[in-house]
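A.B. asks: sequence and predicted structure, then a few things I'm wondering about:
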Amino acid sequence: MKRFEDKVVVVTGAASGIGKEIAHAFAAQGARVAIADLKKDAAEAAAAEIVALGGVAMGLEMDVSDEAAVNAGVDAAHAVYGRIDILVSNAGIQIVHPVHEFPFDQWKKMLAVHLDGAFLTTKACLKYMYAANAGSVVYIGSVHSKEASPLKAAYVTAKHGLLGLARVVAKEGAKHNVRANVVCPGFVRTPLVEKQIPEQAKELGISEAEVVRNVMLRETVDCEFTSMEDVAEAVMYFAGANSNALTGQSLIVSHGWFME
């Protein structure tokens, strides 16, 4: 029997990058996966890839900052699969500016996607998890859930906030046998990070190679990016726990960038 046989997993922001890797990892272990993404076509294409490999998946159009869209998407997944066992809150964007120049509308957009999105998807899934008396919520945080970098005020604030949300969900969910945890990757070379490299080079007045070597990976032990596979394995570690011993915890996957 596979590790997540017949479990139902909702993964947000899963049409590409880390979310897509997580969705594939769960599907390979027998889970039925709902791929939620802002772009319907991309979500359905990602689901089709899993189906072509022999897995079970569906695509959902979902703006995680829109309560009605979140509720509709989660309800649709439940209607098809009959249960919601695991939520992986992964959807995110990146906008960089110095604090004194950070446009307020972009600050609000960042927090809406990262924090409002985590809250809304959690709330939508918890009603089904509580009814089943079982469930796991895994938030994709960041090393920036633990420390800070220049130009990323909104991102750092949001990722710190996920720790607080996870701990409250862990406390409240315990009586319903629902766990909540945070996986905190270092820099993963996703399209989002690729986009940041030239942006930070321009903001800091240095080369793109220097951004990678001296900004992004400076504090790692081996100057290596974290792999998407490493992140997916950490998510499955939390999601597959057999008791509440690990609830309310965070796990850093960063090549030693941050240690605690």
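C.D. replies: Looks like it arrived, so ask away.

A.B. asks: use CA for all of it now, contacts and neighbours both
C.D. replies: Noted.

A.B. asks: what's the end-to-end length of stretch 250-257?
C.D. replies: One end of stretch 250-257 sits 15 Å from the other (CA to CA, to the nearest Å).

A.B. asks: so what's the gap between that stretch and the chain middle?
C.D. replies: Chain-centre distance of stretch 250-257: 15 Å, with CA atoms, centre = their mean, to the nearest Å.

A.B. asks: and what of stretch 207-223?
C.D. replies: Using CA atoms, centre = their mean, the offset of stretch 207-223 from its chain centre is 23 Å.

A.B. asks: in that stretch, what's buried?
C.D. replies: Going by neighbour count (16 or more other CA atoms under 10 Å), the buried part of stretch 207-223 is 208, 210-212, 215-217, 220, 223.

A.B. asks: and what of stretch 195-207?
C.D. replies: Those would be 196-201, for stretch 195-207 by 16+ other CA under 10 Å.

A.B. asks: so what touches that stretch?
C.D. replies: 94, 96, 208, 210-212 (CA atoms under 8 Å, 6 or more residues apart in numbering).

A.B. asks: please enumerate the strands of the stretch 151-260 of the chain.
C.D. replies: Under the criterion DSSP state E, counting those that start in this stretch, the stretch 151-260 of the chain contains strands at 178-185, 250-253.

A.B. asks: my bad, the stretch 1-150 of the chain
C.D. replies: Going by DSSP E, counting those that start in this stretch, the stretch 1-150 of the chain shows strands at 8-12, 32-37, 56-61, 86-89, 135-140.

A.B. asks: check which helices and strands the second one sits against.
C.D. replies: Think strand 32-37. Judged by 3 or more CA pairs under 8 Å, 6 or more residues apart in numbering; DSSP states H and E, strand 32-37 is in contact with strand 8-12, helix 17-28, helix 40-52, strand 56-61, helix 67-81.

A.B. asks: could you export these as CSV, including mean neighbour count?
C.D. replies: Formatted as CSV, these follow (neighbours: other CA atoms under 10 Å):
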stretch, mean neighbour count
strand 8-12, 29
helix 17-28, 24
helix 40-52, 18
strand 56-61, 24
helix 67-81, 18
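
A.B. asks: ok, second structure coming up, stack it against the first:
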Amino acid sequence: MRMTDKTALITGAAGGIGRAVAERYAREGARVAIADLDLAAAEGTAAAIREAGGEALALAMDVTDETAVNAGVEAVVARWGRLDVALANAGIQHIEPLHTLSFADWRKVTAVHLDGAFLVTSAALRQMYQQPEGGCLLYMGSVHSKLASPLKAPYVAAKHALLGLCRTVAKEGAAHRVRSNVICPGFVRTPLVDRQIPEQAQALGISEEAVVRDVMLKDTVDQEFTTLDDIAEVALHLAAFPTAALTGQSIVASHGWYMQ
């Protein structure tokens, strides 16, 4: 197993991509902390992992709250003695054109994606720098870390900014054996994406079928959604990679939507 004796913290892990990655890490031998705003849902995910033979801890965490993030990392270290992998995955979306977007809605989205990633990074690095083996910081970016789409300005801006944060961690963390990378999925059929389909249909004045066909999957090579398993596989590869040959990078998994 590729993550035996490793300890991982994943934010936004009660469902969707975060849960898929947590379950994959646990199957590969990792002890996994399931951090989420919804503690009951996090407990459900942790319980499912334990029932499958893994080891998991549920944490209530608002990633925009510095005290909550710091307490979550401290709880992981108190439970398992270390933190090897931290994945900043928590995210939200808001669909609206820029000229009507309020500052409050801008800040709500960027706070979760970017401020939350910073807070997780800061707390994780303080622990990882104390460990001779260092650690691994991962960020859930997006194809929107590379390009833009209409109606998603705060999301696009925050996902672009994660590239800069990751690269800075790669530079600063190298002396402490800390690696960092960004995972950039295409559209994955999670509740976050499912909610966007009717929202975009209304905003663009087209059918929901047209949103899927002509917006979300138009530029893929096979008109297929990226899957939870696809992203869990990438997250496993990055977490388990043995050296700093792979750091400061962004790995796109999008069925060819974006090629680099």
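C.D. replies: Structure received. This is a predicted model, so every value here is computed, not measured.

A.B. asks: any idea what the TM-score is?
C.D. replies: Here the TM-score for the pair of chains, by TM-score structural alignment, normalised by the length of structure 1, is 0.99; 259 aligned residues with a CA RMSD of 0.5 Å.

A.B. asks: just curious, which of the contacts of stretch 195-207 of structure 1 is nearest to residue 188 of structure 1?
C.D. replies: residue 212 (11.2 Å; CA to CA).

A.B. asks: name the nearest residue to the closest one, ignoring sequence neighbours.
C.D. replies: residue 197 (7.1 Å; CA to CA, 6 or more residues apart in numbering).

A.B. asks: how far away is the residue in structure 1 sticking out farthest from the centre from residue 191 of structure 1?
C.D. replies: Residue farthest from the centre of structure 1, counting by CA atoms, centre = their mean, is residue 205 at 30.5 Å. In this structure, residue 205 of structure 1 lies at 22 Å from residue 191 of structure 1, with CA to CA as the measure.

A.B. asks: equivalent analysis for residue 222 of structure 1, please.
C.D. replies: 22 Å.

A.B. asks: for residue 28 of structure 1, same thing?
C.D. replies: Taking CA to CA, one finds residue 28 of structure 1 at 23 Å from residue 191 of structure 1.

A.B. asks: number of residues surrounding residue 104 of structure 2?
C.D. replies: 8 (other CA atoms under 10 Å).

A.B. asks: quick one: contacts for the equivalent of it over in structure 1?
C.D. replies: Mapped onto structure 1 by TM-score structural alignment, residue 104 of structure 2 lines up with residue 105. Shown in contact with residue 105 of structure 1 (CA under 8 Å, 6+ apart): no residues.

A.B. asks: for the aligned partner of residue 150 of structure 2 in structure 1, what are its contacts?
C.D. replies: Alignment note (TM-score structural alignment): residue 150 of structure 2 maps to residue 150 of structure 1. Residues near residue 150 of structure 1 by CA under 8 Å, 6+ apart: residue 98.

A.B. asks: could you do the one 5 residues further on as well?
C.D. replies: Neighbour list for residue 155 of structure 1: 94-95, 110-111, 144 [criterion: CA under 8 Å, 6+ apart].

A.B. asks: mind doing that once more with 7 Å?
C.D. replies: 94, 110 (CA atoms under 7 Å, 6 or more residues apart in numbering).

A.B. asks: all helices of the stretch 51-200 of structure 2, in order?
C.D. replies: Assigned by DSSP state H, counting those that start in this stretch, the stretch 51-200 of structure 2 shows helices spanning 66-80, 103-110, 116-128, 153-173, 191-204.

A.B. asks: how about those helices, which one is nearest residue 235 of structure 2?
C.D. replies: Across the helices of the stretch 51-200 of structure 2, closest to residue 235 of structure 2 is helix 153-173 (CA to CA), at 14.7 Å.

A.B. asks: the closest one against structure 1, how far on average?
C.D. replies: Superposed on structure 1, helix 153-173 of structure 2 shows a mean distance to its aligned partners of 0.2 Å (mean CA distance after the TM-score superposition for structure 1).

A.B. asks: report the angle between that helix and strand 178-185.
C.D. replies: Orientation of helix 153-173 of structure 2 against strand 178-185 (axes from the mean of the first three to the mean of the last three CA atoms, to 10 degrees) gives an angle of 160 degrees.

A.B. asks: just how off-centre is helix 153-173 of structure 2 within its chain?
C.D. replies: On CA atoms, centre = their mean, the centre of helix 153-173 of structure 2 falls 12 Å from that of its chain.

A.B. asks: one more: stretch 180-195 of structure 2?
C.D. replies: That offset, for stretch 180-195 of structure 2, works out to 8 Å (CA atoms, centre = their mean).

A.B. asks: now swap in stretch 162-177 of structure 2 and tell me
C.D. replies: How far stretch 162-177 of structure 2 lies from its chain's middle: 17 Å, per CA atoms, centre = their mean.
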